[in-house]
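In: requesting a structural model of the entry that follows:
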Amino acid sequence: MSASGAESKTAVIIEDDPEVRRLLVEVLEAAGFSTVSVGNGLDGVRAVLTYRPLLTTLDIHLPGIDGFESARRIRAASDTYIIMLTGLNEEADVITGLNAGADEYLAKPFRPRELRARVEAITRRASQRGQVAPPAATPVPSGQGDVGPTFPGVRPAAAPAPNAPRPDAGQQPNHPATPAADAEDVGWLVHRDLRLHPDNRIAMRGDDELDLTRTEFDLLATLLDSKRRVRSKADLTLMLRGESYVTSYFVGDADKRAVEAHMTNLRRKLGDNPANPRYIETVRGVGYRLTSA
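Out: Presented below is the predicted three-dimensional model:
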């Protein structure tokens, strides 16, 4: 990774446990991020809006507003990647977290190497989409340890270089306001009345544009591209991380539950009934694939 790329990456850490916060700082800075650390949900939301990070790690049990509410407020105003870190690992908690806007769900205690792998996968996914990691909106002056009274744990991101591109340069919004092109146009994936354009990040069901999260969009694009080939939960997990399917990569139960939760949300937005699916069918004990056309 180039120095300039490292300088443009910022991560916000929202965690009330000082030891976990310190570990997250070490892992993320080793991955090339500048970090902003806060200990409660309200300060975390403000930090995300101020620093516009590429990545946010978010605990669930926080003083003030909890991680679920923090995620909802962050997602309403930011496209940052959210990794939820928590001791809760029941499927209902996973679904709640993902519904609130999280992209990833990692149970505590987590392994630093696994977190590092997921962070690097997120960086690859952003790079593949042509996204430019946004710099800090308000760089901290040299020698200043705090940003006012609100963010005492800030390790500021570097200021943008002269003539640097705008933070949103090269980004494609998930849901542009322009109408989708006809399904016959080059680049569209089609299944029944479902149409998806991977490059333009547009998904349509009939004449209606679908409001999908980044992860839901990627899952749907993978299934559309795979047609009737079955994709396992482990395979889909590694796809979301940006890895090829190699058996040495670790895919745990929490990863598979996260895929199930994303798929539940995706089906709900498609209006698809798993018992009588129109678009995506479950291959019991294996994974998912498209229904017959």
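In: from now on I want contacts and neighbour counts done on CA atoms only, so please keep to that.
Out: Fine.
In: and residue 86, how many neighbours?
Out: Per other CA atoms under 10 Å, the neighbour tally for residue 86 reads 20.
In: likewise residue 258?
Out: Using other CA under 10 Å, the number of residues around residue 258 comes to 23.
In: quick check: it touching residue 107?
Out: No: in this structure, residue 258 sits apart from residue 107 without contact. The criterion is CA atoms under 8 Å, and the distance is 10.8 Å.
In: could you pull up the residues touching residue 82?
Out: For residue 82, the set of contacting residues under the criterion of CA atoms under 8 Å, 6 or more residues apart in numbering consists of 55, 56, 57, 58, 71, 101, 102, 103, 104.
In: let me fix that: residue 257
Out: 91, 94.
In: can you tell me the element it falls in?
Out: Assigning secondary structure by DSSP states H and E places residue 257 in helix 253-270.
In: which helices and strands sit right next to the one helix or strand residue 19 maps to?
Out: Counting by DSSP H and E, the element that carries residue 19 is helix 18-30. Contact analysis of helix 18-30 by 3 or more CA pairs under 8 Å, 6 or more residues apart in numbering; DSSP states H and E lists strand 10-14, strand 34-38, helix 112-128 as its packing neighbours.
In: please give the structure of this sequence too, so both can be compared:
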Amino acid sequence: MSKGQRVVVVEDDPDISATLVMVLERTGLEVHATDRGERAVELVRELSPDLVTLDLTLPDMDGTEVCRRLREFSDAFIMMITGRSDEIDRLIGLEVGADDYMAKPFSAQEVRARVAALLRRARSAVEAPPLTMDAGGGLTLLPSAHTATLDGTPLPFTPAEVDLMAAFASRPGETWTRGELVRTVWQGEFIESDFLVDVHVGNLRRKLRRAGSKRSWIRTVDGSGYVYDPS
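Out: Below you'll find the model as predicted:
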């Protein structure tokens, strides 16, 4: 992780918040914490962080609503903090714009690994040249800016969705397993690959359909994974 990178921790449990702040500050990150959703939106707007860790259970606002508001103006990576049994919450959170999730209880090692993976992607995007990627079918990706357009119209992809589509487009017609996608896109350990990948693929398909596309884009290969097909 690089010094100068900034994280906003949104967590109403004081013990968990203190743990996250301590672990992240020890890695050299600038960390700001709040236990309120409204304040989280203000902090992200003021600070333009690289990453937000977001608890879904907050006293003043549902975490998914915070995520939805952040996505109106921020392209920071968002990692949800959830309970292990909250699969519906994880699904909703990923659908409204989160890039990743981490289940409670978690270890300091897991926090460091998961945050480092996301921030490597944030740093590489900043340092990468602003090259566009023709993904076929009128889809253009700009991974360094985490943006995408379809026939010139901007698409509401999250940073993780842009990275995932860029991975697919780098190997059109080839099968990607879910494990390969996690290693390529999320670059981390401690990840339940099937759930995370499947939800993001579903989000990409839905957003492309809403943009008016009738192409298949990403085909499911039973028992294997996915194939990118922009034809």
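In: need the TM-score between these chains.
Out: Once the chains are laid over each other, their TM-score by TM-score structural alignment, normalised by the length of structure 2 reads 0.86; 228 aligned residues with a CA RMSD of 2.7 Å.
In: residue 7 of structure 1 reaches residue 31, doesn't it?
Out: No: counting by CA under 8 Å, residue 7 of structure 1 sits too far from residue 31 to count as a contact (11.4 Å).
In: give the aligned range of stretch 49-63 of structure 1 in structure 2.
Out: Residues 45-59 of structure 2 are where stretch 49-63 of structure 1 aligns, taking TM-score structural alignment as the criterion.
In: what is the end-to-end distance of that stretch?
Out: Criterion CA to CA, to the nearest Å; first-to-last residue distance in stretch 45-59 of structure 2 is 20 Å.
In: repeat for stretch 276-291 of structure 1
Out: 10 Å.
In: what's the answer for stretch 143-155 of structure 2, then?
Out: When the termini of stretch 143-155 of structure 2 are compared using CA to CA, they are 13 Å apart.
In: can you check stretch 209-220 of structure 2 too?
Out: 16 Å.
In: so how far is it off the chain centroid?
Out: For stretch 209-220 of structure 2, the gap between its own C-alpha mean and the chain's C-alpha mean amounts to 21 Å (CA atoms, centre = their mean, to the nearest Å).
In: contacts for that stretch?
Out: 150, 155, 201, 205, 226, 227, 228, 229, 230, 231.
In: check contacts around residue 84 of structure 2.
Out: Counted by CA under 8 Å, 6+ apart, residue 84 of structure 2 has contacts 103, 104, 105.
In: can you check residue 21 of structure 1 too?
Out: So, once contact is read as CA under 8 Å, 6+ apart, residue 21 of structure 1 ends up touching 13, 14, 15, 37.
In: which one in structure 2 is aligned with the second one?
Out: Right, residue 14 of structure 1. Aligned partner of residue 14 of structure 1 by TM-score structural alignment: residue 10.
In: how far away is its match from residue 148 of structure 2?
Out: Distance from residue 10 of structure 2 to residue 148 of structure 2, counting by CA to CA: 28 Å.
In: more neighbours: those two, which one.
Out: Neighbours per residue (other CA under 10 Å) separate residue 10 of structure 2 from residue 148, with residue 10 holding more: 29 against 26.
In: now do the contacts for the more buried one.
Out: Counting by CA under 8 Å, 6+ apart, residue 10 of structure 2 touches 17, 33, 34, 35, 36, 37, 40, 52, 53, 54, 55.
In: got a PyMOL select line for the buried ones in those?
Out: Selection command for PyMOL covering only the buried members of the contacts of residue 10 of structure 2, criterion 16 or more other CA atoms under 10 Å:
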select buried, resi 17+33+34+35+36+37+40+52+53+54+55
